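Participant: what's the 3D shape of this:
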Amino acid sequence: MTQENALDGLIRQRIRGLRLARGWSLDALAARCYLSPSTLSRIETGHRRIALDQLVPLARALGTTLDQLVESAEDEDVVIRPEPEHTRGVTTWLLSRERALHGVSVAKMRITPQRVVDELAVHPGREWFTVLSGTARLRLGERTIEVGAGEAAEFSTMVPHAIGAADGPVEILTLFDHDGERAHLHDPEAT
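Facilitator: Below you'll find the model as predicted:
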């Protein structure tokens, strides 16, 4: 089976699967996307070629996007093998692809007490992190908050902030929006 045929079959499976997951008959979906039930049946079973002008209304009716409907199922877009990046007492593993999860980046960070934070960062957006091990010291403006293993913190990044280690190394799992990713993961001078 060629790669094109495999993707074609996957698209047909997705259409049928999404229809059935919604509990819709062929007639119900056909009415929502302005196709005849027989045309839809032939598309699902592979007896009719799928045209782009049919995929757009099908995706819309099924509550998905055209991109998601025709997305490849290859393994290389599933497994992420992060490479550690080391800077000033922080090791970071980026656990998501750029622009993944609707603009949210996921990273694991190991912060040592050697990390010295002189200036607090400020940027638009929100950040969230959970402590995997150790105790994090979160500086938010004039406040200092200790966040222990199993606890999480979420805050506006318009408040001057920095995350450090309290007593020993701390490992956190963090979510950054686009502005947070740029400020914390791509700027070597960011804190």
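Participant: please make it C-alpha for all contacts and neighbour counts, starting now.
Facilitator: Noted.
Participant: ok, how many other residues are close to the spatially closest residue to R99 that is not a sequence neighbour?
Facilitator: Residue nearest to R99 in three dimensions, not counting chain neighbours: S105, with 7.0 Å by Cα to Cα, 6 or more residues apart in numbering. Neighbour count of S105, defined by other Cα atoms under 10 Å: 21.
Participant: so S105 sits against L175, correct?
Facilitator: Yes. Contact criterion Cα atoms under 8 Å: S105 and L175 qualify, at 5.6 Å.
Participant: between those two, which contacts overlap?
Facilitator: Shared contacts of S105 and L175, defined by Cα atoms under 8 Å, 6 or more residues apart in numbering, are absent.
Participant: identify the residue spatially nearest to L94, adjacent ones excluded.
Facilitator: L94 sits nearest to A107 (Cα to Cα, 6+ apart), 4.5 Å away.
Participant: pretty sure that neighbour contacts V90?
Facilitator: No. Using Cα under 8 Å as the test, A107 is too far from V90 to be in contact (11.9 Å).
Participant: distance of the closest residue in space to D177 that isn't next to it in sequence from P82?
Facilitator: For D177, ignoring the flanking residues on the chain, the nearest one in space by Cα to Cα, 6+ apart is V104 at 4.5 Å. V104 sits 16 Å away from P82, going by Cα to Cα, to the nearest Å.
Participant: what's the answer for E142, then?
Facilitator: 34 Å.
Participant: out of these two, which sits in the more crowded spot?
Facilitator: Each of E142 and P82 has its neighbours counted (other Cα under 10 Å); P82 has more, 14 against 8.
Participant: helix, strand or coil: sort out that one for me.
Facilitator: coil (DSSP: H, G, I helix; E, B strand; the rest coil).
Participant: now do the one 10 residues further on
Facilitator: What three-state DSSP gives for T92 is strand.
Participant: leaving out sequence neighbours, find the closest residue to it.
Facilitator: Per Cα to Cα, 6+ apart, closest to T92 is M109, 4.5 Å.
Participant: compare with the first, here's sequence two:
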Amino acid sequence: MKQDGDLDSVVRGRIRGLRVARGWSLDDLAGRCYLSPSTLSRIETGHRRISLDQLSAIARALGTTIDQLVEPVGDEDVVIRPRHDETRGVTTWMLGGRDAPHGVTVAKMRVTRPVRRGVDELKVHPGRDWFTVLSGTLTLLLGERTIRVEAGQAAEFSTMIPHAFGADDGPAEILCVLDHEGQRTHLWQLA
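Facilitator: Model (predicted):
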């Protein structure tokens, strides 16, 4: 009897897909996870339920985790909708969020508003920020320094130095890697 359910189908497809991507036969995977090839075949085709012990052994053999094998499929993981803050002149696309590795967030930002020393508040928070300019030029106010960062260049700095950034003579697009504090300071304001 075949297993029903979308999740079962997704898990079976992921197991088979990872096995095939590695160029392994059923025998190859069976030897690595200590299951018989016929058991694996029945699991992949839905003719056998997968026990937690089997799923754990299969995941380990495939170099993945149970979480990754059973992760639900949904459109929210595919479509990234921009968040626009008219006041700050920033549009943000969150490219890595709560599940991002090492507690960092990756975001693409389109900055349209220039930054002005004496007008814009320079922020300070624990951590480090890193960004690369994809297009345009960004002005980075960093302490007493004013730094122009052009397309193809990157900047990294301690966020304990008072800082702010803005567009320099037209829109700029940047790709940012922010730690938890940087995410809270730069991106949560858009939520």
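Participant: quick one on the thing from earlier: show me what contacts the residue nearest to D177 of the first structure?
Facilitator: By Cα under 8 Å, 6+ apart, the residues touching V104 of the first structure are L175, F176, D177, H178.
Participant: isn't the last one right up against L101?
Facilitator: No. H178 of the first structure lies out of contact with L101 (Cα under 8 Å); the separation is 10.7 Å.
Participant: show me the longest helix that occurs in the first structure.
Facilitator: helix 3-21 (DSSP state H).
Participant: average offset between the stretch of helix or strand K108 of the second structure belongs to and the first structure?
Facilitator: Assigned by DSSP states H and E, K108 of the second structure falls within strand 105-111. Comparison of strand 105-111 of the second structure with the first structure after fitting gives an average deviation of 2.3 Å (mean Cα distance after the TM-score superposition for the first structure).
Participant: tell me how far T87 of the second structure lies from L190 of the second structure.
Facilitator: 10 Å.
Participant: with T39 of the second structure instead?
Facilitator: Using Cα to Cα, we find T39 of the second structure at a distance of 50 Å from L190 of the second structure.
Participant: next: V111 of the second structure.
Facilitator: 13 Å.
Participant: of these two, which one has the most company?
Facilitator: V111 (25 against 15).
Participant: so stretch 42-51 of the second structure aligns onto which residues of the first structure?
Facilitator: Taken onto the first structure by TM-score structural alignment, stretch 42-51 of the second structure occupies residues 42-51 there.
Participant: so how far is the matching stretch off the chain centroid?
Facilitator: Centroid separation between stretch 42-51 of the first structure and its chain, computed with Cα atoms, centre = their mean, to the nearest Å, is 32 Å.
Participant: map P126 of the second structure onto the first structure.
Facilitator: For P126 of the second structure, the residue aligned by TM-score structural alignment is H123.
Participant: I'd say its match and D177 touch.
Facilitator: No. The criterion here is Cα under 8 Å, and H123 of the first structure misses it with D177 at 10.4 Å.
Participant: more neighbours, H178 and L101 of the first structure?
Facilitator: Taking other Cα under 10 Å, H178 of the first structure and L101 do not tie; H178 has more neighbours (18 against 11).
Participant: now which residue in the second structure aligns to the more buried one?
Facilitator: Counting by TM-score structural alignment, H178 of the first structure corresponds to H180 in the second structure.
Participant: who's in contact with the residue nearest to T92 of the first structure?
Facilitator: M109 of the first structure neighbours (Cα under 8 Å, 6+ apart): V90, T91, T92, W93, E171, I172, L173, T174.
Participant: and the end-to-end length of stretch 166-175 of the first structure?
Facilitator: Per Cα to Cα, the first residue of stretch 166-175 of the first structure is 20 Å away from its last.
Participant: how about stretch 63-72 of the second structure?
Facilitator: Counting by Cα to Cα: the opening and closing residues of stretch 63-72 of the second structure are 19 Å apart.
Participant: how far off centre is it?
Facilitator: 16 Å.
Participant: equivalent analysis for stretch 71-80 of the first structure, please.
Facilitator: Centroid separation between stretch 71-80 of the first structure and its chain, computed with Cα atoms, centre = their mean, is 14 Å.
Participant: repeat for stretch 135-144 of the first structure
Facilitator: 27 Å.
Participant: from S38 of the second structure, how far out is D27 of the second structure?
Facilitator: For D27 of the second structure, the distance to S38 of the second structure - Cα to Cα - is 9 Å.
Participant: same question for H125 of the second structure.
Facilitator: Applying Cα to Cα to H125 of the second structure and S38 of the second structure gives a distance of 57 Å.
Participant: what's the answer for D53 of the second structure, then?
Facilitator: Distance of D53 of the second structure to S38 of the second structure, computed by Cα to Cα: 17 Å.
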